[in-house]
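1. Sequence first, predicted coordinates after that:
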Amino acid sequence: MATINQAAVKQDLYDAVNGEWLKSAEIPADHASTGGFMDLVDAIEKTLMHDFDAMADRDTDPDDPQLAEFIKFYRLTKDFKQRDAAGAKPILPCLNQIDSLRDFADLQHRMPDWIYDGLPLPFSLDVDADMKNTKVNALFAQAPGTILPDKTYYDEGNQSGPKLLAVYAKMMTELLQKIGYDEADAQAVVDDALKFDRLIVPWVKSAEEAADYSKMYNPRKFKAFTNTSRYLDLAAITYSVIDGNPDMVILPEPAYFDHFNEVVNPDNFGIMKNWMKAKLVQRLSGYLSDELRTLATTYSRTLSGQAEPRSKEKSAYYLAAGTFDQVVGLYYGHKYFGEAAKADVHHMVEKMIDVYKRRLEANTWLSAATRAKAITKLNHLGIQVGYPDKLEAVYKQFKTHTPAEGGNVLSNVLNFSRIARKTMFAKWGQPTDRTRWEMSADTVNAYYHPFMNIIVFPAAILQAPFYSLDQSSSANYGGIGAVIAHEISHAFDNNGALFDEFGNLNNWWTDADTAHFKELAKAMITEFDGLDFAGAKVNGTLTVSENIADAGGLSCAEEAAKGESDVDLTAFFTNWAMIWRMKATKQYMQLLLSIDVHAPAKLRANVQPKNLDDFYSTFKIEPGDPMYLAPADRVQIW
């Protein structure tokens, strides 16, 4: 690891570690950012595209049947000659269905098929763990998403909102014309879509509101839910996809359903139809010709500041890999990670849990009762490392239909969607699967699932700079060790702390401990709230859970590093700053500030070390140095 200038660290840890890299790093034209995480993503993309292109070029398919179906589908997504020749034809049957809708009774009749196909509707149903009894899958009803990325973009003082809507309107008008609408009709569809979108906005949550998991759980008696709409028979719609009689439905956004009739009614039927058309075209254009695919990315690229769309080759890879994500993940995990590395990292996770347990046992601000419950939760924490033990059975039903069999990219995607949704709805009322992975093994990320009380570390993140046998133990603890402890800390952040050892929403805290924890969480909000970044300010409330997890992760990882014979805290803090290196467009940084529950990468690197006393002694940081934070202002929770 490169040497680090101590004087520079006193000014800015992140810049001291990453300054030279920042000077020379260039954001690829088809990216909105580059850096530690993205470098790994790009390397995996290159490796897997090389492998799969070679397989696709062979006359024989892989022996693994699911991998063979993926390669067949990948050949289809790569065949732009066929896709360009078909143009918009594959989407026309879907559009014709919407065009031919006469009234709500007609929509009611067709809705089961549309739910299975995942087509745009003014609400959606899905199945997930019941947050108060996570052993069983419950029924959820969701509000639709808005066109702009967050409801705050619609606020009168938000200058980005109108500009983005203008980009969206222009893109959609052009898309609809290329699909076959004349200019006047295309404009009318877009105008109506924007009107209907506005009706949704007041009743959905902002990113900040949605970041509070406890407010997701709003169970409603099934009969009360079915009375939500005067114009759609919600009971009949539910029975058409659920085999049984639900007692309740969980509404993460109850206000939308409280005002459902103001949005979904005969007066708005026409504009709702056009909203459905616009949503459909935007969502499905990526499966059509290259011209339609690239045009349909205009709005998202404007949002993120991405200069160019992905190449045809990359888009074909991501389309296919995204559809068969767990198949691709298992291939990557077995070939490039393996059982030995899986066992080694699993052992490292267990070591970090032991460190965490010792810290909980020594905790001075929790009562004995709450501390014992916290340790119980830790003892029940599930660990998933590298890749799943087996492939989900649903992928065995995925059969790719070639053009000779009447198939195209879109028809296959719709068929796969139907299979996946039928499988999901069949899980209603059934036991949950705690072993199920929600990320594929080739994903550069990690997560804690509060409903399952599990931590998951896909193979893709388990490499340098996060983890390597060529790095010192301290560097590894500053990388993957902090990431592991971060995910453990999520079990005890302001959201995770609401769930017990089984993942149930269940208060296991004493009132006094809850009050104390809320004060500590407020201090973390204050530490980040209003920090200047990219011409905007950090929202401390939006990012509090991730900041609590970062603080706990870094503190716990540091203790683990200090327990090794070769401890080197300079290497520890250096690698911590290095994993967060990131260069991004201003638009992307501002977008993340609005919707991302994580603080900006530079601030994650710089702020959290200030909370640790050893940071000051390691780099001889003193009052007056920009990186100095008075002891009274240092936030230490876990």
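-> Noted; the coordinates are in hand.
2. alpha carbons only for contacts and neighbour counts from here, please
-> Will do.
3. Show me the helices in the stretch 301-450 of the chain, by range?
-> 312-323, 325-336, 338-361, 368-379, 409-426 (DSSP state H, counting those that start in this stretch).
4. Who are the packing partners of the last one?
-> Taking 3 or more CA pairs under 8 Å, 6 or more residues apart in numbering; DSSP states H and E as the contact definition, the neighbouring helices and strands of helix 409-426 are helix 65-78, helix 104-117, strand 124-130.
5. List the buried residues of the second one.
-> Spelled out, it's helix 104-117. Across helix 104-117, burial judged by 16 or more other CA atoms under 10 Å covers 104, 107, 108, 111, 112, 114, 115, 116, 117.
6. before we move on, back to that, quick one: closest of the helices of the stretch 301-450 of the chain to residue 472.
-> Set against residue 472 and scored by CA to CA, the helices of the stretch 301-450 of the chain come closest in helix 338-361, at 14.1 Å.
7. Quick one: list the elements packing against that closest one.
-> When contacts are defined as 3+ CA pairs under 8 Å, 6+ apart, helix 338-361 packs onto helix 368-379, strand 382-386, helix 482-489, helix 544-562.
8. what residues does whichever helix or strand comes after the longest one touch?
-> Same thing as helix 544-562. Heading C-terminal from helix 544-562, the first helix or strand you meet, by DSSP states H and E, is helix 569-579. With CA atoms under 8 Å, 6 or more residues apart in numbering as the test, helix 569-579 has contacts from 1, 4, 13-14, 17-18, 36-37, 465-466, 472, 474-479, 482, 558, 561-562, 605-606, 609, 615, 618-619.
9. Got another one to weigh against that:
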Amino acid sequence: MLLSSARVLAPALLALTISPVAPATPAGAGMEPSSGVIRANMDPSVDPGDDFYRYVNGRWLARTEIPADRSNYGTFSILHDRTREQLRALVEAIPAEGADTESAKLAALYRSYMDLGAIEARGIAPLQPLLDRIAGIDARDQLPALLADLQRIGVELPVGLSIYRDARAPERYALYLSQSGLGLPDRAYYLSDKARFAELRPAYRAHVRRLLALAGVADAGRRAEAVMTLERDLADAHWTRVASRDREATYNPVPLAELGERAPGFDWRAFFAALGQTEPERVIVRQPEAVAATARMLGEADLDRLRGWIAYHTVAALAPYLSSPLVDEHFAFHQATLSGVERQKPRWKRALSLVEDGMGEALGKRYVAAHFPARQRARVQRMVDYLTEAYRQRIAALEWMSPDTRAEALDKLSRFTTKIGYPDEWRDYGGLEVRADDLYGNVLRLRRHEFAHHYGKLGHPIDEDEWFMTPQTVNAYYSPGGNEIVFPAAILQPPFFHPDADDAINYGAIGGVIGHEIGHGFDDQGSRFDGTGRMRDWWTEADRERFEDRTGALVAQYDAFCPLPDHCVNGALSLGENIGDLGGLGIARVAHGLALADAAQEGDADALFSGEIGTGRARGTVSNAVIDGFSPEQRFFIGWGQIWARKYRESELINRLNNGPHSPDRYRANGVVRNIDAWYAAFDVQPDDALYLPPDARVSIWRGD
């Protein structure tokens, strides 16, 4: 997850990232309503055994251009755009005048961003008090209070803070400290010899100089050199993204009284005291060496260099909400240079993003009321029931898992919680002040309000009803501490979920997503948590070794995918998501079989189903028939392939390969199906086809795959 103080304090989730498959025609155009297959996107000239992804999406890929304001474009993007249009209509329909109600605050926040004249007139004046305070730091003992104040407005220095369940004691909240302080996306951008990263370093230095100069900071060139030097030293101590995935290695509890001994050079007690509210008795340090290096830098580096480093990160965090020169420079580097985006999003989209960041559930409440039928919840819950039963059957029959580990796995599965669509209790924004004529002030107030909300959880009971995504988010997630799977309303629409289509397509699409999220509970990191959300080793040593043999083979498969010269998928970094995809789709296929069997028991091959597994009827067909020329097995796999249509700009693809936990979408389709025996039969895949894997090379974890 990326910034805004709200998100800084959100947990690190094992999420399925979805990017909309955007057709060149209106959503669903060309779709055969009875099958859910989007024929207009398919390229029948491609052999599915050579490139299943292009077979399903080839004509869409050929006719689609990435919009100028995007770094990538696909299925997720299309749904995101559709949802944003709906949200815009809701916000702009709110009257301009009104009492201090939640609706009035939504409208005022949106309008404050759209009031470009007032923003330009103020220039950098709103930022000046902060810059003056930074420039006035003349002693190290002033740093803790300054950095605490900046932390509350989204400047993640000296560390990133997040409040989440304690991994060893999930009945209470804990404060996690993470490495921070780099302006480039990852340590590799400072240290790697790859040509792309070598090109970016001088571009970053030039950007820092320009942004500081635009903000009126003196000696911007010299300060930019200092920022680069300090961050290069920090990058040396930062953990890699693969190392930072390890839930055991990143669990390092430290009493607050001892943090100064573990990470000397910075007054941690003063920093946490200045944060206000509840001072934690202990913190959990995720990357101890990196945090220690940051503290050492704060204690030893020249104060003038530190002032420049702090000033840059402060300006960068707030530049998008200031006058055009700062906005444009921030975009020019962080979007254009890093990701290849050609132009900024329309101002209304950026305004809406701010509303979502600051008052996401207030907006979500209105989105659900207007666009999410209540019946969708029950329908998706029934699919979850089938998926859960499929996992139960497969885990119960696993030949490689011993009885002791199996009993623990089944207990964990039985304790899963499902959240669908939207929260039952909505956030209260009553204490938030919003002014229609003060964008910069609104941003500071929003971030402080969100920080207080999250930081204030310390010492209080766990909020079991809390959501970490809004209903209008096109995504889904699994939370290990809560042992819960969550599916926001916005993802429950075509092509992920077709309310009126045959369910083969739905089980391949949203069923694969549901299976993916359940699978995160049993991936290489989620499997370290038990059914109560507690991190403990419930596997026998032999079972863990057998599991890692299988996942190690998956790492090797994905390491071999190289979409660009010198840039390949990192199979270890993407392992959790690849396990989720493989297990999720395989188990979704088993679940679809259970639904078909239930329909057959009722004596109607095209029966409608609902209710508990094995009973009742509802909207949506479960059919064994060939529809629109495709068998149920074929429709199932096509459903999976359709949701991954996406195109990337080259620089963005490099960013994702190096920084993201997900494989590029082409491999999320092709890399999974080639491991599933049923796919070979469904599309008559032969040994001379490019995607063919010999049976003994196919990775199988839960027997559904």
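-> Now that the structure is in, tell me what you want to look at. Because the structure is predicted, anything quoted here is derived from the model rather than measured.
10. Can you give me the TM-score here?
-> Scored against TM-score structural alignment, normalised by the length of structure 1, the superposed chains reach a TM-score of 0.94; 628 aligned residues with a CA RMSD of 2.0 Å.
11. before we move on, back to that, out of the helices of the stretch 301-450 of structure 1, nearest to residue 586 of structure 1?
-> Nearest of these to residue 586 of structure 1, taken as CA to CA: helix 312-323 at 24.0 Å.
12. quick one on the thing from earlier: format the helices and strands packed on helix 409-426 of structure 1 as JSON lines; extra columns: distance to residue 200 of structure 1.
-> Shown next, in JSON lines, are those (distance: least, CA to CA, whole Å):
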{"stretch": "helix 65-78", "distance to residue 200 of structure 1": "34"}
{"stretch": "helix 104-117", "distance to residue 200 of structure 1": "18"}
{"stretch": "strand 124-130", "distance to residue 200 of structure 1": "14"}
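13. between the ones you listed, which one is nearest to residue 320 of structure 1?
-> Among those, helix 65-78 sits nearest to residue 320 of structure 1 (CA to CA), with 5.3 Å.
14. So which bits of the closest one are buried?
-> In helix 65-78 of structure 1, counting by 16+ other CA under 10 Å, buried: 66-78.
15. mean distance, that helix to its aligned residues in structure 2?
-> Compared with structure 2 after fitting, helix 65-78 of structure 1 deviates on average by 1.4 Å (mean CA distance after the TM-score superposition for structure 1).
16. Which residues does that helix contact?
-> If you take CA under 8 Å, 6+ apart as the criterion, helix 65-78 of structure 1 is touched by 52, 55-56, 61-62, 287, 312-313, 316-317, 319-321, 324, 327-328, 395-396, 398-400, 402, 408-409.
17. Where does that helix end up in structure 2?
-> On structure 2, the counterpart of helix 65-78 of structure 1 by TM-score structural alignment is residues 101-114.
18. Spell out the residue ranges of the strands in the stretch 601-705 of structure 2.
-> 646-648 (DSSP state E, counting those that start in this stretch).
19. And the helices in it, which stretches?
-> Under DSSP H, counting those that start in this stretch, the stretch 601-705 of structure 2 gives helices at 632-642, 650-659, 665-673, 677-682.
20. Could you look over these and pick the most buried one?
-> By mean neighbour count, with neighbours taken as mean count of other CA atoms under 10 Å, helix 632-642 ranks first of the helices of the stretch 601-705 of structure 2 at a mean of 26.
21. Determine which of the helices and strands packed on helix 338-361 of structure 1 approaches residue 348 of structure 1 most closely.
-> helix 482-489 (8.7 Å).
22. Could you tell me the angle between the strand ranked longest in structure 2 and helix 439-455?
-> Ranked by number of residues, the top strand in structure 2 under DSSP state E is strand 169-178. Going by axes from the mean of the first three to the mean of the last three CA atoms, to 10 degrees, strand 169-178 of structure 2 is angled at 140 degrees with respect to helix 439-455.
23. Are there helices or strands packed against strand 169-178 of structure 2, and which ones?
-> Using 3+ CA pairs under 8 Å, 6+ apart as the contact test, the elements touching strand 169-178 of structure 2 are strand 160-166, strand 282-285.
24. Perfect, I'm done here.
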